[in-house]
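Engineer: Quick one: sequence plus predicted model below, questions after.
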Amino acid sequence: MTEVKANMAGNVWKVLVSEGDTIDSSQDVVILESMKMEIPIAAEVSGTVKELKVKEEDFVNEGDVIAIIE
């Protein structure tokens, strides 16, 4: 199990995966919006998205868990 975490504070602008999706390492999971910039957050491992912890328009802080990959 691997946690995908936010690397900065911002709003979840777009969720790019769904629970149950099979993803590759370095695939973008969500795009955060912070200070009018779009910041993609990628998975560090390949696997299946077990759980999404955020939805579009949520606010996250640095270090918050965005998704769990198995």
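Structural biologist: That came in fine, so what should we check first?
Engineer: all contacts plus neighbour counts: C-alpha atoms, from now on.
Structural biologist: Noted.
Engineer: I'd guessed Ile39 sits against Leu32; true?
Structural biologist: Yes. Using Cα atoms under 8 Å, Ile39 is in contact with Leu32, at 5.0 Å.
Engineer: Give me the more crowded residue out of those two.
Structural biologist: Shown here are Ile39 and Leu32; by other Cα atoms under 10 Å, Leu32 has more neighbours (26 against 18).
Engineer: ok, the more buried one touching Glu38?
Structural biologist: Yes. Counting by Cα under 8 Å, Glu38 is a contact partner of Leu32 at 5.7 Å.
Engineer: Overlap of the contact sets of these two?
Structural biologist: Common neighbours of Leu32 and Glu38 (criterion: Cα atoms under 8 Å, 6 or more residues apart in numbering): Trp13.
Engineer: try this one side by side with the last:
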Amino acid sequence: MSRRGGVAEEIRAEMVANVMSVVVAPGARVTDGDTLVILESMKMEIPVITEVPGTVTKIEVSEGDVVQSGDLIAVVD
């Protein structure tokens, strides 16, 4: 979901992957292009970035979690 008119951006997994690292915490200010989480799939590191500036209101994953395609990773408001 894109941020339009005050609506939060939900960042979701695009593939099955392991959560390698959580880079930000709730309350962190981020800008377009900032990395929130680093996923690992097939020995590749995949940064999960935000496309909007704002405040991270939720991080729904922890290091070591496995995410499925479509799973909620974070919310930026």
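Structural biologist: That came through fine. What you are looking at is a predicted structure, and each value in this text was computed from that prediction instead of being measured.
Engineer: Residue in the second structure paired with Ile39 of the first structure?
Structural biologist: Counting by TM-score structural alignment, Ile39 of the first structure lines up with Ile46 in the second structure.
Engineer: Excluding covalently adjacent residues, which one is nearest to that match?
Structural biologist: Counting by Cα to Cα, 6 or more residues apart in numbering, Ile46 of the second structure lies nearest to Leu39, which is 5.0 Å off, once chain neighbours are set aside.
Engineer: got it, and Val65 of the first structure?
Structural biologist: Lys5 (4.4 Å).
Engineer: Which helix or which strand is home to the match of Ile39 of the first structure?
Structural biologist: Using DSSP states H and E, Ile46 of the second structure sits in strand 44-49.
Engineer: Quick check: buried residues in that strand?
Structural biologist: 46-49 (16 or more other Cα atoms under 10 Å).
Engineer: Dump the residues you listed into CSV; add distance to Val24 of the second structure as well.
Structural biologist: Putting the buried residues of strand 44-49 of the second structure into CSV (distance: Cα to Cα, whole Å) gives the following:
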residue, distance to Val24 of the second structure
Ile46, 15
Pro47, 12
Val48, 11
Ile49, 11
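Engineer: Gly33 of the second structure: which of those is nearest?
Structural biologist: Closest to Gly33 of the second structure out of the buried residues of strand 44-49 of the second structure is Ile49 (5.5 Å), distances taken as Cα to Cα.
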